[in-house]
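>>> quick one, what's the 3D model for this:
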Amino acid sequence: MTWNPLKKNHLTQRPTPAPPLLTHSEDRELDIAVQRLIYVEDTIRKLTKEMKKYVEAVTNLDRADQRLTLNLTTCGLAHLNDEFRKVVENYHSVTTQIGKTVQEMAALCQKTFIEPLKKLRDEFILIAAAIAKREELVTTWKYSYNRVKKLQEKKDRTASHIAKLERERRAEETAAKELKTVHAQLLVELPMFLDKRLEYIKPSVHALIMIQLDYYGSTTHLFTHLMPIPNASSSPSTMIPEDEYQEAVDNQMNRIKALTIVKDH
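So this is what the prediction gives:
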């Protein structure tokens, strides 16, 4: 079955209180832990969804760049002027190189972010099953507890009634013991899961930062070389100093803003 990050969360059910067997404090402690887990699972789902949208957006932008530069290189205008043709060819060369970087970035995001978070979210299936089991035990115990109360309220002192009451008491004690055991286990394991799994997410976030740093850094580096260097005698491979690069960018932006096509009419 294909995994769908848009489907509803696995963990949606908050634990039902079970007084007087469990104290208000015991019930509340588990309820808080489950609410935190519900929030964490929902966050993981949203992170995965947004990461898929992010990768798709970057990929679509790259495709648009590829089409744009390809159209520029094949149009007749690019061949009317050698200098303009060279600019267009260099532009297309850069977008082609960036296209390969985008493919690598998408693969890395899938491997280091989407897949680990998918595995983490799968753990919530087990947690939801554990909470559901507790709910069944609560239902069973409440049934036995209420049966015992009703039998105790009767004034019947016959042997059959006493025997029936004793059977219900034993059933209630068994259900109560099992419920308390499962409840105590959840109070230990759920907070532990929260602490460990939050640590699990950190490497994925760190990997995403490094992937973006590499992608945007290499993209900036490639496009920087397309910027005209002030001194024509400079080598084409020479990096532009930061202050000169920023000045060149500002000058280019000012020239663009001064064009008739961007002026208000």
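>>> C-alpha from now on. contacts and neighbour counts both.
Fine.
>>> which SSE is immediately downstream of the host helix or strand of residue 199?
Using DSSP states H and E, residue 199 sits in helix 159-224. In the C-terminal direction, the helix or strand that comes right after helix 159-224 (DSSP H and E) is helix 242-258.
>>> identify each buried residue in that next one, please.
For helix 242-258, burial by neighbour count (16 or more other Cα atoms under 10 Å) applies to 245, 248.
>>> so residue 88 touches residue 69, yeah?
Yes. If you go by Cα atoms under 8 Å, residue 88 and residue 69 touch, sitting 7.1 Å apart.
>>> what's the helix or strand encompassing residue 73 packed up against?
Element membership for residue 73 (DSSP H and E) is helix 24-74. Contact partners of helix 24-74 among helices and strands, from 3 or more Cα pairs under 8 Å, 6 or more residues apart in numbering; DSSP states H and E: helix 82-109, helix 115-153, helix 159-224.
>>> what packs against the first one?
Just to be clear, that refers to helix 82-109. Judged by 3+ Cα pairs under 8 Å, 6+ apart, helix 82-109 is in contact with helix 24-74, helix 159-224.
>>> what is the neighbour count of residue 73?
Number of residues near residue 73 (other Cα atoms under 10 Å) recorded here: 20.
>>> including distance to residue 110, could the helices and strands packed on helix 82-109 go into CSV?
Shown next, in CSV, are these (distance: least, Cα to Cα, whole Å):
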stretch, distance to residue 110
helix 24-74, 8
helix 159-224, 10
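>>> let's compare: structure for the following, please.
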Amino acid sequence: MRIPFKIGQPKKQIVPKTVERDFEREYGKLQQLEDQIKKLHKDMKRSTEADIAMSKSAVKISSDLLTNPLCEQDQMFMETVTALDTAMRRMDAFNQEKVNQIQKTAIEPLKKFGNVFPSLNMAVKRREQSLQDYKRLQSKVEKYEEKEKSGPVLVKLHQAREELRPVQEDFEAKNKQLLEEMPKFYNSRIDYFQPSFEALIRAQVVYYTEMSKIFGDLTGQIEQQGKTDEQREKENEAKLNDLRALSIVADD
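Here you go, the predicted structure:
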């Protein structure tokens, strides 16, 4: 039984399988890179937003403590909270500098690099459309080649071949350009992002170096001789037990 011929599915292999595999491999690498860029950009934005929220919350806590009546009743405690508030505000300022640096040297370059992918994907779509046109016209040529070579058929065959030629050339040009440029674009990621990630690391190093100084100074200001954390915990527990002994909080 003869299978009816379908327009658009030529019998001739118009794109070698090795070429198609090369194209799929290179484009697949770029699709994976696009996904990675989007994820990294999103994660870095979340990270910097969390950093800002953390330092702002720390400043809010120390500021609230300063206005708490408890501080007014104990001069030593007021000095401790004042030192804490100063440290938190210094931390917030350095954190803002770090975030601004990361935004400028890492997040924005990620976004700019990611903005290239829509044009790349559009070029791949145009190549695919050109390939479909090529297959359709090749199939048309094959249909006339299989028919009996009458005058009208030969005329139509000639017309079909003339129609095929520019479409074939268009596809081959698009295919050649993408196969040449996709690997170059993929390999460019290293030179593009290395300075950004180096700047990201430096920003973190500078920030945590300053944090070490700030909290080192704070430790020297608030350190209490002769009291460990365990001792303070025992004192708090003892005071809490005294409160529990009051009649107003006694169990029914």
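>>> and the TM-score between them?
TM-score of the superposed chains, computed with TM-score structural alignment, normalised by the length of structure 2, equals 0.82; 226 aligned residues with a Cα RMSD of 2.4 Å.
>>> after superposition, how close is the helix holding residue 73 of structure 1 to structure 2?
Aligned to structure 2 and superposed, helix 24-74 of structure 1 gives a mean residue distance of 0.7 Å (mean Cα distance after the TM-score superposition for structure 1).
>>> what does that helix correspond to over in structure 2?
Here helix 24-74 of structure 1 aligns to structure 2 at residues 17-67, judged by TM-score structural alignment.
>>> most packed of the helices and strands packed on helix 82-109 of structure 1?
Mean neighbour count (mean count of other Cα atoms under 10 Å) peaks for helix 24-74 among these, with a mean of 16.
>>> run the angle between that one and helix 159-224 for me.
Angle of helix 24-74 of structure 1 versus helix 159-224, following axes from the mean of the first three to the mean of the last three Cα atoms, to 10 degrees, is 30 degrees.
>>> quick one on the thing from earlier: let's have the helices and strands packed on helix 24-74 of structure 1 in TSV, adding distance to residue 261 of structure 1.
Converted to TSV, those look like this (distance: least, Cα to Cα, whole Å):
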stretch	distance to residue 261 of structure 1
helix 82-109	20
helix 115-153	46
helix 159-224	24
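>>> distance check, the counterpart of residue 172 of structure 2 in structure 1 against residue 144 of structure 1.
Taking TM-score structural alignment, residue 172 of structure 2 has residue 180 as its aligned residue in structure 1. Distance from residue 180 of structure 1 to residue 144 of structure 1, counting by Cα to Cα, to the nearest Å: 15 Å.
>>> check residue 110 of structure 1 too.
For residue 110 of structure 1, the distance to residue 144 of structure 1 equals 51 Å [Cα to Cα].
>>> which of these two has more neighbours?
Comparing residue 110 of structure 1 with residue 144 by other Cα under 10 Å, the one with more neighbours is residue 144, at 22 against 17.
>>> hmm, who's touching stretch 114-123 of structure 2?
By Cα atoms under 8 Å, 6 or more residues apart in numbering, the residues outside stretch 114-123 of structure 2 that reach it are 34, 37-38, 178.
>>> an error on my part: the question was meant for stretch 106-113 of structure 2.
Residues contacting stretch 106-113 of structure 2 (Cα under 8 Å, 6+ apart): 37, 41, 44-45, 193, 196-197, 199-200.
>>> Provide the aligned range in structure 1 for it.
Mapped onto structure 1 using TM-score structural alignment, stretch 106-113 of structure 2 spans residues 113-120.
>>> for that stretch, buried residues please.
Applying a neighbour-count criterion of 16+ other Cα under 10 Å, one finds 113-114, 116-118, 120 buried in stretch 113-120 of structure 1.
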